[in-house]
Each structure stands twice: as C-alpha cells, then as structure tokens.
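S.K.: The sequence isn't on hand, but the structure is:
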C-alpha cells in the first residue's frame, strides 16, 4: 500500500495500559466512523505497515483506544508512539454537496461569480490560520481563502468549484 493511495487518519499519542494498548488522536470531525476497524496502516520509517486491530473504542471525544494484535507489552507500544496512522482512500466516507476532501478537488477549475474563470486548483494550503485555495492562472499564483461564505458550488461531475469572492480580490494578483 502506497501513501498516495491512503489518507491520514491520525497519530498515536500515548500508551493506555500495561498490555500494549495505545491512544490515537484522530484527524476527523466524525471519530465514531473509525471505531470498528479491522486493520490500520502505520508509517514505520517511511513504509506503511498493516497492523490488525484486536479491539478499539472511542476514548473521550477525539481519541481512539487501540489494541493491536502482537502488541502486548509496554515496549511494543513504546515503539509505536508518535507514529502516523493511515487508511485506504476507499474507506473515506463519500461527501456530498459543497463538502469535499482536499485531495479530491486538486485539478478542479475555479470559477468566480463576478470574475469568471480564475484558474486551476494546484493545492490547498492548510498551514495558515485559514486554509487557502492555491490556484494557477497561466503561471500566476492566486490565493483565495477557503471560506464557506465564498464557496457557492462544488460540481464534481464538471470538476469545477464556483466561488464568490469580494470584489477586487482576484485583481490584486493580476495587477502588475
């Protein structure tokens, strides 16, 4: 299994018991979707290694208590702390309407209600306080905040996202 065929589920943050149980912080708004997993891929030194789940249950709000097969001691569990968890993309719940996963809209055409076609979505920058659409318009990078108020429509069939940005925002990038 390659990383590009998977999505990041979360990270193991601590041991839970003396029997090899671990707590993982999940990167999701709906942790209960991942309560009954059979297996999880763990990134060990750049390789995704499958671990079979003996038992799992939600612990507090966004932590998942995990017991893996063949992880039976504190030492076994210690070796997995701070490792990242991945699942195959086909296990992602399907989103509908104007909700989307970042990876699924890369390459979509961005159209603005007033401006018209803006360009092609190259990536999404989520390292800033507000996530940004990074759009390529003939070699010029245009950044549009991923604000729910700006996103008018996500059209998966035609691979377009319609936005309605404040007047002049796109022009700022195009003025020489």
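M.R.: That came through fine. Since the structure is predicted, the reported quantities are computational estimates derived from the model, not experimental observations.

S.K.: from here on, contacts and neighbour counts on C-alpha atoms
M.R.: Will do.

S.K.: Which residue, neighbours along the chain excluded, lies closest to residue 55?
M.R.: Excluding the flanking residues, the one nearest residue 55 by Cα to Cα, 6 or more residues apart in numbering is residue 67, at 5.2 Å.

S.K.: Comparison target, given below:
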C-alpha cells in the first residue's frame, strides 16, 4: 500500500507502560466509526502495517493500542510521532449532508473586499485548524478555514465567500 491509497487518521503521541502500549491521537473526526484491526504507520516513506491486538478509545480524541509483535517499550518507542493511516477501502461512508473542509478543494474563492481570488488548490489539516491554499496573482496564498472567515459556501456553484483579515493578501503579494 502507498500513501495515495490511504487516509490519515492521526499519530502516535507516546508509549504507555513497559509492555508496548502506545497512545494514538486521532485527527479524524469520528474515530469510533473506524475499523481499527490493522493500521499503517508511515516509516521511512513506507506504509508499515501493524496488527491491532487490542485498543480502547477515549473521549479526548485519543486511544490506547497494543499491536501484535510490539510487546515491549523498546519496540514501541520508535513508533512515537509516526503518522497513522488506514486504507481508503476502510473509510466510513458519509451521508450527502456530511460536509468537510477537505471537500472545498476545487472551489472558487471570493473575498468580500478583493473579489475573486481563485481556486482552492489544496486543503491542509493542522492540529488547530484547516488551511486553504489558493493561487492568486501567481503566488500561493494560505488562509484558515473557520467560521470567522467563511461567510458563505455554495456547494452547487462550488464557490466560497470569505472575509480575509485586513492586510493578509498584501503580505503575500508584497513579499
């Protein structure tokens, strides 16, 4: 399996105890919907499978995991800070009403003050927020996707109206 055939769900934050238990922090919205019998860690640009022997999910977007063949802290320690993925075939089905910021890729962005900015070419998820990338006047402009910035999303027209902070565009254009 390669990265294009997988979706990101989170990363290993730390080891717990001496018997190889690790804590996984989920950046996926609803970890309870995931089938977690085997997960993949990105190690040296390769997707390495780990078979889950047991796990317990917590309400704070974390879970404690034991993997087959990881039975000591020395085997678990190299997994800390590794990104964790699942195959695309295990992605839970979403209802048509279920909309995510990642769905905005390809939408045309307009700002209330500056007018049309261009197409969203990338949506990146960071621990605190989603960030959109737009090519504007041959420069990549990044801005957060949140309720404070977004005024309106038109899914049928694939457009988004935003109110960017004063001076943000100028920072990118004048640099």
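M.R.: Noted; the coordinates are in hand. Computed from a predicted model, the values in this text were never measured in an experiment.

S.K.: Give me the TM-score for this pair.
M.R.: Scored against TM-score structural alignment, normalised by the length of structure 2, the superposed chains reach a TM-score of 0.72; 172 aligned residues with a Cα RMSD of 3.7 Å.

S.K.: superposed on structure 2, where does the one helix or strand the residue nearest to residue 55 of structure 1 maps to end up, distance-wise?
M.R.: Assigned by DSSP states H and E, residue 67 of structure 1 belongs to strand 63-68. Here the mean offset of strand 63-68 of structure 1 against structure 2 after fitting is 1.2 Å, by mean Cα distance after the TM-score superposition for structure 1.

S.K.: Can you give the contact residues for the helix or strand following that strand?
M.R.: Per DSSP H and E, the first helix or strand lying C-terminal to strand 63-68 of structure 1 is helix 74-78. Helix 74-78 of structure 1 is contacted from outside by 15, 17, 18, 19, 20, 21, 22, 71, using Cα atoms under 8 Å, 6 or more residues apart in numbering.

S.K.: which of the residues in helix 74-78 of structure 1 are buried?
M.R.: Judged by neighbour count (16 or more other Cα atoms under 10 Å), helix 74-78 of structure 1 contains these buried residues: 74, 77.

S.K.: What is the mean deviation of it from its aligned residues in structure 2?
M.R.: Helix 74-78 of structure 1 versus its aligned partner: 2.3 Å mean (mean Cα distance after the TM-score superposition for structure 1).

S.K.: and the host helix or strand of residue 141 of structure 2, what does it pack onto?
M.R.: If you go by DSSP H and E, residue 141 of structure 2 is part of strand 139-145. Using 3 or more Cα pairs under 8 Å, 6 or more residues apart in numbering; DSSP states H and E as the contact test, the elements touching strand 139-145 of structure 2 are strand 130-136, helix 168-173.

S.K.: mind redoing it with 7 Å?
M.R.: The contact analysis (3 or more Cα pairs under 7 Å, 6 or more residues apart in numbering; DSSP states H and E) places strand 139-145 of structure 2 against strand 130-136.

S.K.: Now the strand it packs on on structure 1. Mean distance?
M.R.: Mean for strand 130-136 of structure 2 is 3.1 Å (mean Cα distance after the TM-score superposition for structure 1).

S.K.: Do I have it right that residue 142 of structure 1 meets residue 132?
M.R.: No - Residue 142 of structure 1 lies out of contact with residue 132 (Cα atoms under 7 Å); the separation is 9.5 Å.

S.K.: now the angle from the strand holding residue 141 of structure 2 to strand 130-136?
M.R.: 150 degrees (axes from the mean of the first three to the mean of the last three Cα atoms, to 10 degrees).

S.K.: Give the next helix or strand downstream of strand 139-145 of structure 2.
M.R.: strand 150-154.

S.K.: Who are the packing partners of the strand holding residue 67 of structure 1?
M.R.: strand 22-26, strand 47-59.

S.K.: residues contacting the residue nearest the centre of structure 2?
M.R.: Central residue of structure 2 (Cα atoms, centre = their mean): residue 125, 4.2 Å from the mean position. The contact partners of residue 125 of structure 2, by Cα atoms under 7 Å, 6 or more residues apart in numbering, come to residue 131.

S.K.: Please tell me how far it sits from residue 58 of structure 2.
M.R.: Using Cα to Cα, to the nearest Å, residue 125 of structure 2 is found at 22 Å from residue 58 of structure 2.

S.K.: can you tell me which helix or strand the nearest residue to residue 152 of structure 2 once chain neighbours are set aside belongs to?
M.R.: Once flanking residues are discounted, residue 152 of structure 2 sits nearest to residue 161: 5.1 Å by Cα to Cα, 6+ apart. Per DSSP H and E, residue 161 of structure 2 falls inside strand 159-162.

S.K.: What residue in structure 2 is paired with residue 14 of structure 1?
M.R.: Using TM-score structural alignment, the equivalent of residue 14 of structure 1 in structure 2 is residue 14.

S.K.: check contacts around its match.
M.R.: With contact taken as Cα under 7 Å, 6+ apart, residue 14 of structure 2 is in contact with 22, 23, 80.

S.K.: Of these, which is the most crowded?
M.R.: Of all these, residue 22 has the most neighbours under the rule other Cα atoms under 10 Å, reaching 25 neighbours.
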